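Colleague: Starting from these lines, generate the structure:
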Amino acid sequence: MTFKVRMFLICLSLTLLSCKNEYSSPELEKHFTESQIEDLNKIKTFFINDIMNVDMDNFHKNFINEVEKMEASGSPYFSKKKIDSVLSSISADTFNEIWEKRIDSTQLKNKIYDYLLPKYQGKYQIFLADISKKNKAVDHYYRRMINSGDFNRLSMLGYIKEYPKEFDLKNINIQILLAIQYISVLKETFN
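Modeller: Next comes the predicted model:
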């Protein structure tokens, strides 16, 4: 094999390995299958690109500005159909490891409400428990989830601003946590 061919193969291998790390983490790989990680990346990409509408240039600042706008507006500026579309694009296996779907109705308004709860002892909760051991911001978030049995309805900006190093927005684990959090909460706002 010539030197140029070897160098090309080494560069290609390094590129492929570095790309994989961008879309996964040791914690994700420990708790989820490869196809489930692909689904989690669909959810994350949908959240970052379609809901938040941010790109990677100055990501941290742009992301915080968009979260502030979204939380201040009190109503989402995107459609329920888009959220339902991304949720139906992931496998039932992945969905059931993250969420438990609930449906309630009120007799007063004859209305049916559907919402998502965190799947008790699903892979997602176990994943959060694992990363919470090394991250006190995630630990605080995780404990609130376990104690309430629901996603934290409080502002995520508090976590991001209070724990900027631990709530590193470039970390895929944090991006997935935020995507699942906001999609879960926003889905409920459509009721």
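
Colleague: When you work out contacts or count neighbours from here on, use the C-alpha atoms and nothing else.
Modeller: OK.

Colleague: Residue 21: neighbour count?
Modeller: Residue 21: 11 surrounding residues under other C-alpha atoms under 10 Å.

Colleague: What helix or strand is residue 56 located in?
Modeller: For residue 56, there is no enclosing helix or strand under DSSP states H and E.

Colleague: oh sorry, the question was meant for residue 71
Modeller: Assigned by DSSP H and E, residue 71 falls in helix 59-73.

Colleague: what sits up against the lengthiest helix in the chain?
Modeller: Taking DSSP state H as the criterion, the chain has its longest helix at helix 3-23. In this structure, residues lying in contact with helix 3-23 by C-alpha atoms under 8 Å, 6 or more residues apart in numbering are 41, 172.

Colleague: now that helix, how far from the chain's geometric center?
Modeller: 28 Å (C-alpha atoms, centre = their mean, to the nearest Å).

Colleague: helix or strand right after it?
Modeller: Next along from helix 3-23, by DSSP H and E: helix 26-31.

Colleague: Following up with a second sequence; could you model it the same way so I can compare the two?
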Amino acid sequence: FKLKTKHNKGHIAQVVCDATRLRHHAQVVVHKIMKKLILILIQVLFLCILNACEMKHTEKELESNFTIEQIADLRKITEFFKNSICDDTGLDFKVCFNEKNYGSLLVNAFELLSRIDFDEQQKLYKQISSTTFDEIWMFCEATRYPSKRKFQDICSVYDGKYQKYLIDLGKKNIRIAKYADKIQASGGFNVFDIGLNEIFKENSYFDLDDPNIQLILAIHFLSINDQIKRNPLLNELEEPLKIAPLE
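Modeller: Have a look, this model is predicted:
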């Protein structure tokens, strides 16, 4: 009976030991599973954040109005504009605008334009395809008053892809809708249609992180730059525009 009791005790001890090992093993397995689950959750959360950013700044309107080749040209336009107005071309669009204080009321559009080399801008025109250029710009005859002098000016192509693109964007951004209306009504680009100070006001409709807004600003200010610098003598004789360089 004593031998049997000892045997039972030994068996019980072995069972307890095995149970302890199993419990420890189970804890290790559960710990590993939890680590994997946490890692997966972090990855899913990160992807959700990325998708949210992508959804916020979609290129749906761009892709529905332009071909792949034309979109590549439009990116060249944005990049040229950014590189022209930024000292450090490595900066992103928004940081550049903030660092140069372009949103200040003390800094006007003409000071920004002083940074854009018109000769280089004309080279840009040749670097993009004519099919892209002709969907954005056209050259029209304008008249300067009171002298009634006629001159060549850069205008917006009525019902071109760019105007249609602006109209599509305007469906979700009322400020762009107003801008599109002005472009269509006047057939041209006016320096007062977009104020630099309104870009930086609180809750602005001009989100500088949005590639669509970057493109619109690039085309707008390059158009104004063309208008001013294409006919410098005429501007000087009729309505001089002082373009002071930035310090």
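
Colleague: Can you pull the TM-score for these?
Modeller: Between these two chains, after superposing, the TM-score reads 0.75 (TM-score structural alignment, normalised by the length of structure 1); 170 aligned residues with a C-alpha RMSD of 3.2 Å.

Colleague: buried ones in the helix holding residue 71 of structure 1?
Modeller: Neighbour counts over helix 59-73 of structure 1 (16 or more other C-alpha atoms under 10 Å) mark 60, 62-64, 66-67, 70 as buried.

Colleague: Number of residues surrounding the aligned partner of residue 207 of structure 2 in structure 1?
Modeller: In structure 1, the residue matched to residue 207 of structure 2 (TM-score structural alignment) is residue 168. Residue 168 of structure 1 has 14 neighbouring residues, counting by other C-alpha under 10 Å.

Colleague: so how far is the helix holding residue 71 of structure 1 off the chain centroid?
Modeller: Using C-alpha atoms, centre = their mean, the offset of helix 59-73 of structure 1 from its chain centre is 16 Å.

Colleague: so what secondary structure elements neighbour whichever helix or strand comes after that helix?
Modeller: Later in the chain than helix 59-73 of structure 1, the nearest helix or strand by DSSP H and E is helix 80-89. Helices and strands touching helix 80-89 of structure 1, by 3 or more C-alpha pairs under 8 Å, 6 or more residues apart in numbering; DSSP states H and E, are helix 34-45, helix 172-189.

Colleague: residue range for stretch 75-85 of structure 2 in structure 1?
Modeller: The aligned range for stretch 75-85 of structure 2 is 41-51, by TM-score structural alignment.

Colleague: Need the contact partners of the matching stretch.
Modeller: Residues contacting stretch 41-51 of structure 1 (C-alpha under 8 Å, 6+ apart): 23, 54-55, 78, 86-87, 90, 175-176, 179-180, 183.

Colleague: any chance of these in CSV, with distance to residue 117 of structure 1 too?
Modeller: Listed next are the contacts of stretch 41-51 of structure 1 as CSV, based on distance: C-alpha to C-alpha, whole Å:
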residue, distance to residue 117 of structure 1
23, 25
54, 27
55, 29
78, 21
86, 17
87, 14
90, 17
175, 19
176, 16
179, 14
180, 11
183, 11
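
Colleague: Any of these buried? List them.
Modeller: 23, 54, 87, 90, 175-176, 179-180, 183.

Colleague: Out of these, which comes closest to residue 122 of structure 1?
Modeller: residue 180 (13.6 Å; C-alpha to C-alpha).

Colleague: Matching the closest one against structure 2, which residue comes up?
Modeller: Checking TM-score structural alignment: residue 180 of structure 1 goes with residue 219.

Colleague: One more: residue 83 of structure 1?
Modeller: Aligned partner of residue 83 of structure 1 by TM-score structural alignment: residue 121.

Colleague: ok, now which ones touch that match?
Modeller: residue 222.

Colleague: run the last query once more with 10 Å
Modeller: 77, 80-81, 84, 127, 222, 225-226 (C-alpha atoms under 10 Å, 6 or more residues apart in numbering).

Colleague: how about the nearest residue to the most centrally placed residue in structure 2, chain neighbours excluded?
Modeller: Nearest to the geometric centre of structure 2 sits residue 211, at 2.1 Å (C-alpha atoms, centre = their mean). Leaving aside its chain neighbours, residue 211 of structure 2 sits nearest to residue 57 (7.1 Å; criterion: C-alpha to C-alpha, 6 or more residues apart in numbering).

Colleague: how much space between that neighbour and residue 207 of structure 2?
Modeller: For residue 57 of structure 2, the distance to residue 207 of structure 2 equals 9 Å [C-alpha to C-alpha, to the nearest Å].

Colleague: Please enumerate the shared neighbours of those two.
Modeller: residue 213.

Colleague: tell me the SS of residue 113 of structure 1?
Modeller: strand (DSSP: H, G, I helix; E, B strand; the rest coil).

Colleague: so what's it closest to, chain neighbours aside?
Modeller: residue 104 (5.1 Å).

Colleague: I figured the one you found hits residue 116, correct?
Modeller: No: using C-alpha atoms under 10 Å, residue 104 of structure 1 makes no contact with residue 116, being 11.3 Å away.

Colleague: For residue 160 of structure 2, list the residues it contacts.
Modeller: 65, 134-137, 184.

Colleague: Quick one: these as a markdown table, columns for neighbour count too.
Modeller: Shown next, in a markdown table, are the contacts of residue 160 of structure 2 (neighbours: other C-alpha atoms under 10 Å):
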| residue | neighbour count |
| --- | --- |
| 65 | 18 |
| 134 | 15 |
| 135 | 19 |
| 136 | 20 |
| 137 | 20 |
| 184 | 20 |
